[in-house]
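A.B. asks: The following block contains a protein sequence and its predicted model.
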Amino acid sequence: MGRSDVLIVGAGPTGLVLALWLARQRVKVRIIDKTDGPGTTSRALAVQARTLELYRQLDLTEEILAKGHKVPGINLWVEGQKKARVPFETIAEDLTPYGPFIYPQDQHERLLIEHLEALGVSVERSTELLGFSEAGDHIVATLRRPDGQEEPCEANYLAGCDGARSIVRQTAGIGFPGGTYQQVFYVADVDASGPALDGELHVDLDEADFLAVFPLKGEGRARLIGTVRDERAAQAETLKFEDVSDRAIQHMKVRVQTVNWFSTYRVHHRVTEHFRKGRVFLLGDAAHIHSPAGGQGMNTGIGDAINLAWKLKAVLAGQASDALLDTYETERRAFALKLVATTDKGFTLATAEGWAADFIRTRIVPIVVPTLFKFEAVRGYLFSAVSQIVINYRDSAISVGRAGDVKGGDRLPWAPTPGVDNFDTLRTIGWQVHVYGTPSAELDDWCKRQGLALHAFAWQEAHAKTGLLRDAMYLLRPDTYVALAAEQQDPEVLSRYFMDQGLAQGQT
């Protein structure tokens, strides 16, 4: 019976990213999926800026940017007329290298699979997890192979990336509290023409039905997402595109030539009670599901995977104690709870019924939203939230200190200067130290002795504008979040941090 370091159940984006990050760190992984092939429908569309930042560690970002579609702006429609436009061209300026971006999930999965196979790991298809139990220092699982035969297998850890109906979560006996929205949604990928097929995002604010046209790469390609109301909602399983397309055709003048995919679904909002139970971890939709408002779902699962991957590697390599794995739940569950609450408010506003809600959407929103977006602070706040660059782990047990406006647990600010991009050092997976100013000889010597990368950036006023402090010391985790921020360059502070956290110094 073979044994892997980590058995991953589910080969959607979350499972594939976890496998990629682990394989890149030379962790022995096995990834299974009960389906016979990757997804063939676009499903999730948005790839948020924080995901693109982190994808640089796997050389994925440039390829995705070349294959996907940058969204130039969003247009708001009322009574069949385009009433307002919010430009996105400069929305990410000074915050991140990446703006709003679309790359359909089916293409996304295929790209992840290609990169995973290049590392010598293949998804085991038509392979189902039947059950598992914890046996001391490992997990014993039972799999059903494609030929119907059952196979026992062992792994040090089990990662449930198997979706909202997760067999891993159910077998572990972890609750999944929450509820289901009453609205029925439809989604259709189409080839079409009309003013709303111009490569931008278009949203119809009329009445209480939500309707949006999302651009896909290629002329005349788009995704329509809308709500289904009245008596049709009761027959959601049997609806066809023709049953729900009137509004898109009449209100937004969409002329559909071909429907490539159509489906209906209900939206849930749930967060699992625990992200970790012993040697079992839950990630992605197995741990949290919520409304699609803001395109957060897939990106949140990917964030789960990256957060967990470096911690599993450290523990498996004997570079950290088991306590490090507890921070996965404390960091990611806190974010999931906040995200579900936020998307719930946005979803409720977009779909609320009644004259007051209609008045706000059709009369107030088209005036107020473009006006607010003229203010840099508002643009930055909203984009930071949606793009997930605002995520921080300040309350984590492994987040320590403050220097300038940057605290332990923060995402490192993007602070490019002419000819120098401080994010260029973040293409590797490992611990590193940043100094914006002049590093001391003592710090340089300590880092060399510990095998810890030290990156120094000549001080510029641009650094101060992002909240960084001159000559301060920033220790970055392998997922590029700030672990320790200290005003003084004292190697003893670094040494004490690693010791207090049970981490080996100078990890790679």
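C.D. replies: Received, thanks. Residues are numbered from 1 along each chain as shown.
A.B. asks: Please count neighbours and contacts with C-alpha atoms only from this point.
C.D. replies: OK.
A.B. asks: so L201 makes contact with V213?
C.D. replies: Yes - L201 is within contact range of V213, at 5.8 Å (criterion: C-alpha atoms under 8 Å).
A.B. asks: More neighbours: those two, which one.
C.D. replies: Higher neighbour count among L201 and V213: V213, with 26 against 22, using other C-alpha atoms under 10 Å.
A.B. asks: so is the more buried one in a helix, a strand, or just coil?
C.D. replies: When classified by DSSP: H, G, I helix; E, B strand; the rest coil, V213 comes out as strand.
A.B. asks: repeat for the one 4 residues further on
C.D. replies: Under three-state DSSP, K217 falls in the coil class.
A.B. asks: Verify the stated contact: it with H69.
C.D. replies: Yes - under the criterion of C-alpha under 8 Å, K217 makes contact with H69 at 5.3 Å.
A.B. asks: Compare these two (neighbour count), which wins?
C.D. replies: Shown here are K217 and H69; by other C-alpha under 10 Å, H69 has more neighbours (22 against 16).
A.B. asks: residues in contact with the more buried one?
C.D. replies: By C-alpha atoms under 8 Å, 6 or more residues apart in numbering, the residues touching H69 are F101, I102, Y103, P215, L216, K217.
A.B. asks: can you count the residues close to the closest residue to F132 other than its chain neighbours?
C.D. replies: Computed as C-alpha to C-alpha, 6 or more residues apart in numbering, the closest residue to F132 that is not its neighbour in sequence is A141, at 4.0 Å. Around A141 there are 18 other residues, counting by other C-alpha under 10 Å.
A.B. asks: mind checking which helix or strand A141 is in?
C.D. replies: strand 138-144 (DSSP states H and E).
A.B. asks: What helices and strands are in contact with that strand?
C.D. replies: Applying 3 or more C-alpha pairs under 8 Å, 6 or more residues apart in numbering; DSSP states H and E, one finds that strand 138-144 contacts strand 128-135, strand 150-160.
A.B. asks: among the ones you listed, which is nearest K407?
C.D. replies: Among the helices and strands packed on strand 138-144, the nearest to K407 by C-alpha to C-alpha is strand 150-160 (30.1 Å).
A.B. asks: take a look at this one as well, against the first:
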Amino acid sequence: MPARNTPRTVDVVVVGGGPTSLITSFILAKNGVDVMIVEQYEREEQAMYGRACVLYPRSLELLDLNGLYEHMADMGFIIRDSVTINDGKVVPGRGWHFVQDVINGHCCLDFCLNLRQKYVEDAVKSALDQVNPKIFNAPVKFLNYTVDNSGTFPVTSTLHLQSGEFIHVRSKYLLGADGGRSTVRSLSMIGFPGTMSPHKWVRLDAVVKTDMPCSRMTATAIESQEHGNVLWLPVDHGRTRIGFVFPDELYGEEGKGVTVDMVMEEAKKALRPNSLEFVTLDWWTVYAIGQRVAEKFRDGPVLLVGDAAHTHSSGSAQGMNTGIHDSTNLAWKLAGVIKGWYKEDVLDTYSTERRASAQRLIELDRDVAALISGKIPDRFQAPPGSDANEYLDRVFRESAGFTVGLGISYAKNVLNRAHAWERQPTSVPVGHRAPDARVYRHGSPVPRRLYELAASYGRRFTLLVFAGEVQPEGDATRLNRPCAEKYRALRHYMDSPGAFSRNLADVFQLLTILRGEGTLQVSETLGALPLGRAVHDLSGEAYAQYGVDAREGALVALRPDGIVGCVAPLDGWTALANYFGEFVHPAVQRAQKAVKKDVSFAVGELSVEGQEETHAVLQRSK
């Protein structure tokens, strides 16, 4: 990166070039934020294989919401099932079955994608280059930073270029995405308390030959007498990821005597009585586990994400998944604050939400790491001779929703605001993941995913307007009468200069969902112009997933990361206005102009008869 091309002032400097950095930077850049990534190693010098390799369904949803899943969908190995092997035979109902059990019926992307981190990084880097190929800079070493809060760009970072030159870059924010040994965290004097697990783990990627059942069909847990619970996972490009506990007596002093021959020999022992032959070995490592969480994820304009904020074992395959949750939680908030859409305290919710989740992960990881190693933690008070695999299965099942990400939730805060309604309009609590569902555009037999229609690259909240049930009326179908009246009143409010969507910053998109199929034009069925795009829930899947009574309707505000932020009855727009008014910056100057433009454009698409009827409906609702 020649000095003359180095931006001296940017919105955000991101230190580190892994998936957490790349995903965060992609979302920021898509929202018009000026980003600079600095990575101290050339791409060719970084680890080509190894590291994380499993993407759970919730991570896939988050990638999809931000336009990234399609860049990697064809590369990974899709897993929808698992088996457990003991003494060379399949053991039914144990091991990783918990993954699919908790996924089925709760997610449209109902599988895990096994794709090694190198290829995830390649996919996101390719997407980022399409936005701005100059964002990623390597090799550039981040040396230190200072903060002076008196200016617009308070952070000054000192960088060392490959040419030997030292330069200074000023930014509004500094992101540490530089791994477990984070320089940003160290310089920030943010504590990183935790413990080192006594276990040493092997991970390797290889092309192998074996007589083990189901070796290239699904995820496998091998219950080994010598090596605890052994991971066997088909991954991309015909490779298999193998993981197990390495014997302490072979590890020796700091693992200096460990060789590739020793690792392959132990892998063969772990598979006994089945055979194992190595054809090609891409990568291997033996490592100790540090289970740590940073004391805080934000210190003024400095933020930590991914391994810079928390480290743990790979026992539950959480590394890259947790980083994706961090990235997609932080990026939309940071972009909105920088662009002036959200108030500054929105950023505080990143630290509180993600740190609490990381702490829960560490507690889970301590149990999983011990049990995979064949040791039962004292807290279980297990009788002598107990099988660690039975306790591991119990822990996996109890934490299944959290592990696959579908059950991750956040406490109440300015973004997750619950109201004590006399009758709750939905069954999905605020702070929890919004369900996905299949819906249909008017007249189309092809289903669309609700998440697909809600995607906004972290740009907008999606207001789901559950408009109610379509019912027969004469020789046509129209919205049931109680919902129709509320919908017309809502339409009138949303067109008024006082609507929150018009006097607050432009961070809203709307989706109207009708229960059932209408025979008329959507506006005729509704009795008013649709709010945003309109879709039909033909089977009742969406209404059931959200627990909405089709006779009553509801309003559900989805955060850009697919978390339910606020719910209200169909006529409860005042609650939504108060909710958004707490953290969205005002934008009063555009209100009246927007009303005239939007209404005239929407009505202009109707026939003359449709325009007259719609105007009449709107007048009646007033």
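C.D. replies: Thanks, I have it. Owing to the predicted nature of the structure, the values given are computational and were not obtained by experimental measurement.
A.B. asks: Residues touching stretch 241-251 of structure 1, excluding its own?
C.D. replies: Contacts of stretch 241-251 of structure 1 (C-alpha under 8 Å, 6+ apart): E79, G80, Q81, A188, D204, L211, V228, V254, R255, V256, V259, F262.
A.B. asks: Can you say which of the residues you listed are buried?
C.D. replies: Burial by neighbour count, 16 or more other C-alpha atoms under 10 Å: within the contacts of stretch 241-251 of structure 1 this picks out G80, A188, D204, L211, V228, V254, R255, V256, F262.
A.B. asks: for the strand holding A141 of structure 1, the distance to its chain's centre please.
C.D. replies: With C-alpha atoms, centre = their mean, to the nearest Å as the basis, strand 138-144 of structure 1 stands 28 Å off its chain's centre.
A.B. asks: Quick check: buried residues in it?
C.D. replies: H138, I139, V140, A141, T142, L143, R144.
A.B. asks: which one among the residues you listed gets closest to R333 of structure 1?
C.D. replies: Set against R333 of structure 1, the nearest of the buried residues of strand 138-144 of structure 1 by C-alpha to C-alpha is I139 (23.3 Å).
A.B. asks: What's the closest one aligned with over in structure 2?
C.D. replies: Matched by TM-score structural alignment, I139 of structure 1 corresponds to V155 in structure 2.
A.B. asks: pretty sure that match contacts H168?
C.D. replies: No - V155 of structure 2 is not in contact with H168 according to C-alpha under 8 Å; the separation is 9.9 Å.
A.B. asks: contacting residues around N413 of structure 2?
C.D. replies: By C-alpha under 8 Å, 6+ apart, the contact set of N413 of structure 2 is T349.
A.B. asks: now the host helix or strand of R488 of structure 2: how far from the chain's centre is it?
C.D. replies: Taking DSSP H and E as the criterion, R488 of structure 2 maps to helix 481-495. Relative to the mean C-alpha coordinate of its chain, helix 481-495 of structure 2 is positioned 34 Å out (C-alpha atoms, centre = their mean).
A.B. asks: With stretch 434-446 of structure 1 instead?
C.D. replies: 33 Å.
A.B. asks: Identify each buried residue in that stretch, please.
C.D. replies: H434, V435, Y436, G437, P439, L443, D444, W446.
A.B. asks: Show me what the host helix or strand of the first one is packed up against.
C.D. replies: Taking DSSP H and E as the criterion, H434 of structure 1 maps to strand 432-436. Based on contacts counted as 3+ C-alpha pairs under 8 Å, 6+ apart, the elements that strand 432-436 of structure 1 packs against are strand 453-457, strand 473-476.
A.B. asks: ok, then the element right after the first one?
C.D. replies: It refers to strand 453-457 of structure 1. Following the chain from strand 453-457 of structure 1 toward its C-terminal end, the next helix or strand by DSSP H and E is helix 461-465.
A.B. asks: Same question for that following helix: list its buried residues.
C.D. replies: Across helix 461-465 of structure 1, burial judged by 16+ other C-alpha under 10 Å covers H463.
A.B. asks: what residues does the strand holding A141 of structure 1 touch?
C.D. replies: Counting by C-alpha under 8 Å, 6+ apart, 127-134, 150-158, 279 sit against strand 138-144 of structure 1.
A.B. asks: between that strand and strand 128-135, how big is the angle?
C.D. replies: Here strand 138-144 of structure 1 runs at an angle of 160 degrees relative to strand 128-135 (axes from the mean of the first three to the mean of the last three C-alpha atoms, to 10 degrees).
A.B. asks: Dump the buried ones among the contacts of stretch 241-251 of structure 1 to TSV, plus distance to A305 of structure 1.
C.D. replies: Shown next, in TSV, are those (distance: C-alpha to C-alpha, whole Å):
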residue	distance to A305 of structure 1
G80	42
A188	29
D204	35
L211	32
V228	34
V254	38
R255	40
V256	38
F262	29
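A.B. asks: quick one: the helices in the stretch 401-550 of structure 2?
C.D. replies: Along the stretch 401-550 of structure 2, the stretches classed as helices by DSSP state H, counting those that start in this stretch are 450-454, 481-495, 500-503, 522-526, 541-546.
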